[in-house]
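**Student:** When you get a sec, could you give me coordinates for this:
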Amino acid sequence: MFFNSFAFAIFLPLVFVLYWFVFNKNKTTQNTLLILASYYFYSCWDWRFLFLLVFSTFLDYYTGIRIEKSKKESSRKFWFWLSIGINLGFLAMFKYYNFFASSFAEMMQGFGLKTSPFLLDVVLPVGISFYTFHGLSYVIDIYYKRIKAEYNFVDYSLFVSYFPLLVAGPIERATHLLPQVKVKREFDFQKAKEGIHQMLWGLFKKVVIADTCATYANAIFDNYSTMNSLSLILGAIYFAFQIYGDFSGYSDMALGMSKLFGIDLLKNFNYPYFSRDIAEFWRRWHISLSSWFRDYLYIPLGGSKGGLWMKIRNTFIIFLVSGFWHGANWTYVAWGFINALYFLPLLLRKSNRNNLDDIVVDKSWDSIKVLANILLTFALTCLAWVFFRAKSITDAILYLRNMFSNGHFTSQYLSNERYNYELVILLFLFVFVEWNNRTKVEPISGKYQTIKLALCLAAILALGTYSDYKEFIYFQF
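**Tutor:** Now for the predicted structure:
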């Protein structure tokens, strides 16, 4: 069940009505309804994997209590590593086993040894990377005594399985979400109104921007060997807007619909394509994942406290793991490695924390430098996205080689698509709107709010009706 499907358009209002008018007696009934709704939502993908979600929930709930109650350090470590091992074991089996088995067979073949690896014939459980990280952060925080274990199984189950964030985040923390589910929520009309506006804007980014760009990006990437330089550049730009509109659109919809139930989720995007360097980009893109790796991997490895080589080592580890988290393909690892290389000069110059202030552009000469840095960062990001989008590293390298060596910058007509110039104009208008929204809490606000809402809805209905790209990109991670 996709957020942008007709089935969900029936599901969400039904849950909303039941939540506020039938199950509104106390927080337990509210939470129970949301759990049931979340389990139904998840079972619509594949009901068999619902048992995996329930098992993962019970595992971390039980081990969290055992860690807190254990008086001996050896016992605490046992329950801690049991939870970590099983969680990562399931993730490795479903997401990475076939990749490692195939990679090992290819390596052996390179040495002249033929092997026939045993491969698992299973699909990847949707959202497994996200709800696994929810549980991991919870258990880790208990082990290091940052939080207390949750003894209410209903409250903890909702923390893990809450349907707006279940399949593609944001990756919540127990310190942020659990306190909200442990109290009864009261209906707030203003918050619900803001939630609807945010959902519409997220749906606009998905249907109008991401899905439209996907048509052209797919056509170019699938036929890159016949495309000239300008078309390949446009293909990289189209994919950059596709993945941003797709994922940030999903996050906006998740945050918006959660407000309908009186719950605030972590902000996951903060206009990343207006970043002035790569370090700032990663503070603005997929914020919940970046901060997760910072707190639970980078800092435990020593962070930036050690010498230069330790900082470099930790930086590359964090980016390589981040790339590998996205999928079992060497292209994602290469994407992470490229971003680590981008980050390295900032680290060596100790300038990775320079751009922490808001972006201000006026009529001064400094503003020209700011805009130049934004364009440069966006260009570097687009080049890295080629590896993220390509089917193999070879395809990505050939794509970039053709982009820089073809030398033809004439407008190239794509045989299976029209409206190329209209799409470029649409993206310019979208960037203009995003730029004006960058300092606003609510995207659709201020003057002419009714007109903005009407235009968003009209564009969604006009383009969404014929969209072939219903699935969100990050559902596969």
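
**Student:** hey, let's count contacts and neighbours off CA atoms from now on
**Tutor:** Fine.

**Student:** gap between the most far-flung residue of the chain relative to its centre and Ser103?
**Tutor:** The centre of the chain is farthest from one residue, Gly112, which by CA atoms, centre = their mean lies 40.3 Å away. Using CA to CA, to the nearest Å, one obtains 14 Å as the distance from Gly112 to Ser103.

**Student:** returning to that earlier point: what spatial separation is found between the residue farthest from the centre of the chain and Ala105?
**Tutor:** 10 Å.

**Student:** just Phe378 next, same as before
**Tutor:** Counting by CA to CA - Phe378 and Ala105 are separated by 38 Å.

**Student:** Next: Phe274.
**Tutor:** As judged by CA to CA, Phe274 and Ala105 stand 43 Å apart.

**Student:** and these two? which has more neighbours close in?
**Tutor:** The neighbour comparison of Phe274 against Ala105 (other CA atoms under 10 Å) goes to Phe274, with 22 against 16.

**Student:** right, and the secondary structure at the residue lying closest to the more buried one once chain neighbours are set aside would be what?
**Tutor:** In space, Phe274 comes closest to Ile374 once its chain neighbours are excluded; the distance is 5.6 Å by CA to CA, 6 or more residues apart in numbering. Three-state call for Ile374 (DSSP: H, G, I helix; E, B strand; the rest coil): helix.

**Student:** Second chain to compare with the first, below:
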Amino acid sequence: MLFNSLHFLVFFPVVAGLYFALAPRWRGPLLLGASYYFYMSWRPAYALLLGATTLLDYFSGYRMGRLATKRQRRPYLYLSLASNLGTLFVFKYFNFFRDAAGQLAGALHLPWAAGPALGLLLPVGVSFYTFQSVGYILDVYQGRLAAERNLGRFALFVAFFPQLVAGPIERGGHMLPQFRRTHGFDYARVVSGLRLMAWGLFKKVVVADRLALLVNPVFNAPRQHAAGPLLVLATLAFTFQIYADFSGYTDMARGAARVLGFEFNLNFRQPYLAASVPEFWRRWHISLSSWFRDYLYIPLGGSRAGPARAYGNLLVVFLVSGLWHGANWTFLVWGGLHGLYLVASTWARPARAWLARATGLAAHPRLRRGLGVAVTFALVAYAWIFFRANNLGDAVFISRHLGSGWAGLRGAGVAALLLEFSQHYRPELAVAALAVALLLAVEYLGRHRSPQAWVAAQPLAARWAGYAGLALLILYLGVFNSTSFIYFQF
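**Tutor:** I've put the predicted structure just below:
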């Protein structure tokens, strides 16, 4: 079931209405049943996998909660990690490593008898709910969180439908106490949640899905669109598409949870206004970034063992992050690029400070930050090529041809080239440009004050005029073809 589908348009009001109508003791079972129904709408059989993960991690956490030392807890930790990571490996990575091993053996001229490939369909959201459950287990093992004794409450923590398939990746210490509380109907909170859902839907169907009509033809057949201006246009379009798509999902998830009385952590904070790559990762997919920081980077040693070890840890974390996104070399390169960006940014910090003083930029902080934002955006946009490309060959081809076709082109020439490309996409280009402009305006205005707070402070007539305008934009400019969210594939 997709948030941008008619199915969800019926499902959510029914669930919310029943939730507030029922006595508090029946609300948890209602949400759990609704969450499993939500998940089963894709492939019912995989609800068994979700249930098995839940039962095993509940048992492991419950047993660890009754043991005093880490040594006693360790077998249950290993049991949970083996189960969760083993599930990810079988469904997501087995074929990738099988093929990689065969390629390596061929390059070394070694005999290799590859077994048959597994023809398994990747369960929707498996990487998200697996990481959420693993985070809970690690917190219980470390003693940072008391084990949840109520099986139904823990099952709801793992399967809660707003964030089940694409996050945010929540922590047990944040969500489990919320599931213990009673949430009554609150008009202001419900309206705030619905506003957030509407804005997320706008991002998805008006911005992201409209940009997809420009991005897909180029990235699916880059050799037919080899001119640099078109490749740059498609790269920029995807840069905004993936942000609008993923943050749009997050807004809708946070909004749906808020309607019901639950608050998720913020997952995006104007990432394309970041003035450095480290700042970008403090603003982009915050729940995953913090997960890797707390459960991988710090256990590896973080920066405690000196710069060289810290650089190595950063590279490991971002290579793993790339692999988390998908079993493809393109994702590994994308992760590796960001790892190198972070290493270079940390290593060059003294040089940047010296250059700022030498050029006088230190006396102009706004100009300096503006240059940082532009450079960071360019680096991030370039890395998105590898994220979006269907294979490594396409990504390399696009990278090599970004600069081609510009020679001799002036304003009229570039316009003619873009017009030729857009002969079938003229409405999409215009609508996408306006939608991105509106998105950027809201992002820029919201850098110091929440757009939600700004809207809530307006007079009643102005608010309802804004709601009506947003609804009209969604209805008349949205792309309603049940397009899945990009991060559902992870």
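
**Student:** Got a TM-score for the pair?
**Tutor:** With the length set by TM-score structural alignment, normalised by the length of structure 1, the two chains reach a TM-score of 0.93; 463 aligned residues with a CA RMSD of 1.9 Å.

**Student:** still on that earlier bit, what distance do you get for the residue farthest from the centre of structure 1 to Leu119 of structure 1?
**Tutor:** Taking CA to CA, one finds Gly112 of structure 1 at 21 Å from Leu119 of structure 1.

**Student:** same question, Ala458 of structure 1
**Tutor:** Taken as CA to CA, the span from Ala458 of structure 1 to Leu119 of structure 1 is 47 Å.

**Student:** Ok, Val54 of structure 1 next?
**Tutor:** 26 Å.

**Student:** just Arg418 of structure 1 next, same as before
**Tutor:** Look at Arg418 of structure 1 and Leu119 of structure 1: by CA to CA, they are 42 Å apart.

**Student:** quick one, what contacts the spatially most central residue of structure 1?
**Tutor:** Central residue of structure 1 (CA atoms, centre = their mean): His286, 5.2 Å from the mean position. The contact partners of His286 of structure 1, by CA atoms under 8 Å, 6 or more residues apart in numbering, come to Pro170, Asn268, Phe269.

**Student:** 7 Å instead?
**Tutor:** Asn268, Phe269 (CA atoms under 7 Å, 6 or more residues apart in numbering).

**Student:** can you check Ile137 of structure 2 too?
**Tutor:** Contacts of Ile137 of structure 2 (CA under 7 Å, 6+ apart): Asp57, Gly61, Leu77.

**Student:** go with 8 Å
**Tutor:** Taking CA under 8 Å, 6+ apart as the criterion, Ile137 of structure 2 is in contact with Asp57, Ser60, Gly61, Leu77, Ser80.

**Student:** Quickly name whichever of the residues you listed is closest to Phe331 of structure 2.
**Tutor:** Ser80 (26.3 Å; CA to CA).

**Student:** Would you mind finding the match for that closest one in structure 1?
**Tutor:** By TM-score structural alignment, Ser80 of structure 2 lines up with Ser83 in structure 1.

**Student:** Phe133 of structure 1 versus that match, what's the distance?
**Tutor:** Distance from Ser83 of structure 1 to Phe133 of structure 1, by CA to CA: 12 Å.

**Student:** more crowded one of the two?
**Tutor:** Ser83 (23 against 20).

**Student:** The more buried one and Asp60 touch, don't they?
**Tutor:** Yes: if you go by CA atoms under 8 Å, Ser83 of structure 1 and Asp60 touch, sitting 6.3 Å apart.

**Student:** Pull up the overlap in contacts between these two.
**Tutor:** Going by CA under 8 Å, 6+ apart, residues that sit against Ser83 of structure 1 and also against Asp60 are Leu136, Val139.

**Student:** any idea which helix is longest in structure 1?
**Tutor:** Ranked by residue count under DSSP state H, the longest helix found in structure 1 is helix 229-260.
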